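Novice: After the sequence you'll find the predicted model.
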Amino acid sequence: MSTETQTARGKKQEQVAATSTDLSDSGTDTSDSSAATTSEATATQTTVAETGEATATTTEAATGSIDTITLHGETYVLTFDEEFDAATPSFWAGFGAGGIWATSFSPHLEDSRTIASNNELQYYVDPDMSAFDNPFSVTDGVLTITASPLDATQEATAGGLSYSSGMISTEMSFAFCTGYVEICADLPDEVGMWSAFWLMPADGDWSAEIDILEVLGEDADTLHTNVWDDGSGSSQAVYDTGAADGFHTYGLYWDESVIEWYYDGTLIRSAENTAFEDMYLIINLAVGGWAEDPDATTDFSEGLQIDYIRIYELESSTERNDAITEGGFTSQELWGGTEGADTINGSRWGDLIEAGGGDDIVYGDNGNDTLYGGDGADQLFGQNGSDALYGGAAADKLIGGNGVDFLNGGAGTDHLWGGVWAADGATDTFAFEAGCGTDYVHDFELGTDLIDLSSFGIGWDDLSSAMTDQGWATKIDLAACGGNSGDAVYLANVAAADLTADDILFATYA
């Protein structure tokens, strides 16, 4: 960390440390102080002055270290830490890239960039989307998320939405169940801006939600909290917080029975816990929706500023994430393959996906992807981009899709298609080796596609004697080329007489 960053962070810490004490000393009553849950969010309200108790902190000013903290008399260890000390945050940009922060909702599924049901006006932008202003910037260890009005061309790209903005989430990289999470942030007080820090279920459903903070720019002294259970919310607003006057800490203590919200170390709400499952973080700056629409007074240069985000989990828990030291977190690559039957969706970037065991279905989506089916009867779809597909063991189906693709079915009886349709004009390569079993290529394009037999060490003369025309297909007896008994490939709708040496990749020494 540079001296400038240390100085800047020290000043921010001074703003939030004055009211901090050890939570274990508080003797706080953790009974539910919110109103009863109904079919809709049931709201209560209070002020910071009414809550009164200073009870929690994780700031370095109070503890001297951020690696461990004491909460309710028990030791908690740091398991997630983002200090934003790098010039560019670790953005998630596809499977295998190792990024932490996804910048849209479910980039491995529908890749949503707004919540239409909230009537939001913004389109969440990835940092590499050249058609829009980058909403993310880092200065002196602080990430700023900025919203911007769009011109007509940008609006068309954004599906008619009028603004761009940014969100970050750990949906693809980190989840936890119970612990203490804290953000140090400076929230914008501009009309039309809606800042939020919340938790969502890691399994992809919306059965629960915990809103650590929601602040509307036109009423930035009011902090909204909520906990949702199967669509029913229990909300509480806290007034006169001063949240818009600089950096403050917003904390959430979450255990099996209770959820507690903290503002600058002061307990502001306690509620019964109805959410007990792995959840991930979301921080976003929405425009409109619950907030008012921006008006002539809205200053879009004022963004949501984040100094740090930290998560602590109970040290004695056998189910927690691994403990780390400051800044030591690396992506855990959620939504990858397991030993079961998985359906895995790639992203708009180039993905490296290893499906693992089980009968898997893998979609590459956009980008130049590398897909491994592993064991099991797998279905691999490269889709857009120039992809490499490896079926692995068992009977697999490989479909390259658009682009110049490489397909290797591996062992077992495999069925391979290079393109989306026959005669798509892209050069696809179908590779085979000893032990591949009996495979079928369904859309081989003469003069365009290639059969890769380089692993056999043969030449055209050897291959010619191993080919027979079956009428419906040309059979290449790979066992006769040095492969295992039963190894063969059938080229559907291809006459043996039409094949030439130019359709085959041989070893360079053959």
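Specialist: That came through fine.

Novice: use CA for all of it now, contacts and neighbours both
Specialist: Fine.

Novice: Give me the contacts around the longest helix seen in the chain.
Specialist: Secondary structure of the chain per DSSP state H: the longest helix is helix 3-17. Under the contact criterion CA atoms under 8 Å, 6 or more residues apart in numbering, helix 3-17 has outside partners 57, 59-62, 85, 140-141, 246-249, 264-265, 307.

Novice: got the buried residues for that helix?
Specialist: Judged by neighbour count (16 or more other CA atoms under 10 Å), helix 3-17 contains these buried residues: A8, R9, K12, Q13, V16, A17.

Novice: Assign L398 to helix, strand or coil.
Specialist: Taken by DSSP: H, G, I helix; E, B strand; the rest coil, the conformation at L398 corresponds to strand.

Novice: Tell me how many other residues surround it.
Specialist: 27 (other CA atoms under 10 Å).

Novice: list the helices and strands the next helix or strand after the longest helix of the chain packs on?
Specialist: Next along the chain after helix 3-17, taking DSSP states H and E as the criterion, comes strand 42-47. With contacts taken as 3 or more CA pairs under 8 Å, 6 or more residues apart in numbering; DSSP states H and E, strand 42-47 sits against strand 232-239.

Novice: If I take the strand it packs on and strand 42-47, what angle do their directions form?
Specialist: Between strand 232-239 and strand 42-47, the angle comes out at 20 degrees (axes from the mean of the first three to the mean of the last three CA atoms, to 10 degrees).

Novice: L78 touches L314, doesn't it?
Specialist: No. At 9.1 Å, L78 does not count as touching L314 under the criterion of CA atoms under 8 Å.

Novice: between the two, who's got more neighbours?
Specialist: The neighbour count for L78 versus L314, taken as other CA under 10 Å, is higher for L78 (27 against 24).

Novice: Helix, strand, or coil at the more buried one?
Specialist: strand.

Novice: Next one for the comparison:
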Amino acid sequence: MTFRKLLTAAGALAAMSTAAIAEDRYELVWSDEFDGTELDESVWHVVEGNGCPSNCGFGNNELQSYRGKDKNLRLEDGKLIIEARMGNKVTSAKITTENVPGWTYGRFAMRAKLPSGVGTWPAFWMMPKDARYGPWPKSGEIDIMEHVGYNQGQVHGTIHTEAFNHRIGTQKGDFMQVADASTAFHDYAVEWDMGEIRWYIDGREYFRIEKQSGDGHAEWPLDHPFYIILNLAVGGDWGGAKGVDKAAFPARFEVDWVRVWQKPADN
């Protein structure tokens, strides 16, 4: 089953124009343009809290507690705003599509302007709907875009599996330098096929990984439905590796749209 959302005519035309790189192979199946006044919670699940008690700090020693309040999460001028703030608590926001059917294979993209400042860690990523091959990282993770503020403009794409993950020093990924990532909007995307994933920024491929002959689920569990996640973490093992600059907050992660394309059945 494929989850679909009806687009306005203008939104559909804009979506097709931004997908020129893929329009001969894919068709648009879902989009959120964030043009309303409130987040569509029939699609997006709003995460609350700091992960405790089962996963405090979300497994990365992150500092933030997620909230769905306007100061942290809102629609503004046709954009999704995820804002991390410093106060008595460090607060931010995280939303997922985990409560609707996921997608297996396709082109997944967003147009966004990233926050700056040491300690910021925005991400656009995907996790499996079900732990088909076991708990993380056995069932896989696809990171479409990550950026840590102490490496300003260095945008990363990675996968995590049982065989390939950062905890054992085997993570597979690469990055592309985007000088104005925090002052201009850019398109961040992956194309995920049965035996290959390709990462793009503004239509330019900068990384790909292919399933190798003999690979099993430990190497390539990426063959079942995944859902989308958008969040702005603060600190943590990677984002906070060089500290957190309190003067950088509030910090805004601005998302213009998120879109999903898939290949037609006869393609």
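Specialist: Done, it's in. Computed from a predicted model, the values in this text were never measured in an experiment.

Novice: where does the TM-score land?
Specialist: The TM-score (TM-score structural alignment, normalised by the length of structure 2) is 0.78; 234 aligned residues with a CA RMSD of 3.0 Å.

Novice: before we move on, back to that, just the contacts of helix 3-17 of structure 1: which are in strands?
Specialist: Per DSSP state E, strands hold the following members of the contacts of helix 3-17 of structure 1: H248, T249, D307.

Novice: Next one: the equivalent of the first one over in structure 2 from T18 of structure 2, what distance?
Specialist: Right, the one you point to is H248 of structure 1. Matched by TM-score structural alignment, H248 of structure 1 corresponds to H186 in structure 2. From H186 of structure 2 across to T18 of structure 2, the span is 11 Å (CA to CA, to the nearest Å).

Novice: One more: W30 of structure 2?
Specialist: Applying CA to CA to W30 of structure 2 and T18 of structure 2 gives a distance of 14 Å.

Novice: Comparing the two, which residue is more hemmed in?
Specialist: It is W30, of W30 of structure 2 and T18, that has more neighbours when counted by other CA under 10 Å, with 19 against 15.

Novice: ok, the more buried one touching Q262?
Specialist: No. In this structure, W30 of structure 2 is not within contact of Q262 by CA under 8 Å, at 9.3 Å.

Novice: helix, strand or coil for E313 of structure 1?
Specialist: Recorded secondary structure, E313 of structure 1: strand (three-state DSSP).

Novice: Over to S316 of structure 1?
Specialist: Classification of S316 of structure 1 using three-state DSSP returns coil.

Novice: Under the alignment, what does I306 of structure 1 map to in structure 2?
Specialist: Correspondence of I306 of structure 1 to structure 2, assessed by TM-score structural alignment: V255.

Novice: residue contacts, its match?
Specialist: Contacts of V255 of structure 2 (CA under 8 Å, 6+ apart): K79, L80, I81, M110, R111, A112, K113.

Novice: Report the two of those residues separated the most.
Specialist: Pairwise distances across those (CA to CA) peak at 13.4 Å, for the pair I81 and M110.

Novice: hang on, the earlier thing: would you enumerate the residues in contact with the match of H248 of structure 1?
Specialist: Contacts for H186 of structure 2 were tallied using CA under 8 Å, 6+ apart; they are R111, A112, K113, I201, D202.

Novice: can you check D174 of structure 2 too?
Specialist: H156, G157, T158, Y206, F207.

Novice: ok, these in structure 1: which stay?
Specialist: Using both residues aligned by TM-score structural alignment, their matches' CA atoms under 8 Å, structure 1 keeps these contacts from these: H156, G157.

Novice: Is it possible to mark the buried ones in the contacts of D174 of structure 2?
Specialist: Counted by 16+ other CA under 10 Å, the contacts of D174 of structure 2 give H156, G157, T158, F207 as buried.

Novice: The first one pairs with which position in structure 1?
Specialist: In other words, H156 of structure 2. In structure 1, H156 of structure 2 lines up with H224, judged by TM-score structural alignment.

Novice: tell me which element its match is part of?
Specialist: Short version, using DSSP H and E: H224 of structure 1 is in strand 223-229.

Novice: ok, average deviation of that strand from structure 2?
Specialist: Compared with structure 2 after the fit, strand 223-229 of structure 1 shows a mean deviation of 1.3 Å (mean CA distance after the TM-score superposition for structure 1).

Novice: name the helices or strands packed onto that strand?
Specialist: Applying 3+ CA pairs under 8 Å, 6+ apart, one finds that strand 223-229 of structure 1 contacts strand 208-216, strand 232-239.

Novice: returning to that earlier point: going by distance to D230 of structure 1, which of the ones in strands among the contacts of helix 3-17 of structure 1 wins?
Specialist: Within those, the smallest distance to D230 of structure 1 is 28.6 Å, found for T249 (CA to CA).

Novice: okay, now the residue nearest to the closest one when sequence neighbours are not counted: neighbour count?
Specialist: In space, and not counting its chain neighbours, T249 of structure 1 is closest to C184: 4.3 Å by CA to CA, 6 or more residues apart in numbering. Residues lying near C184 of structure 1 (other CA under 10 Å) number 25.

Novice: What lines up with C184 of structure 1 in structure 2?
Specialist: Aligned partner of C184 of structure 1 by TM-score structural alignment: R111.

Novice: Wasn't its match part of a strand?
Specialist: Yes. Counting by three-state DSSP, R111 of structure 2 is part of a strand.

Novice: Surely it and R259 touch.
Specialist: No. Here R111 of structure 2 does not reach R259: they are 9.0 Å apart, not a contact under CA under 8 Å.

Novice: Aligned counterpart of S31 of structure 2 in structure 1, please.
Specialist: Mapped onto structure 1 by TM-score structural alignment, S31 of structure 2 lines up with D81.

Novice: which stretch of helix or strand covers that match?
Specialist: Assigned by DSSP H and E, D81 of structure 1 falls within strand 74-82.
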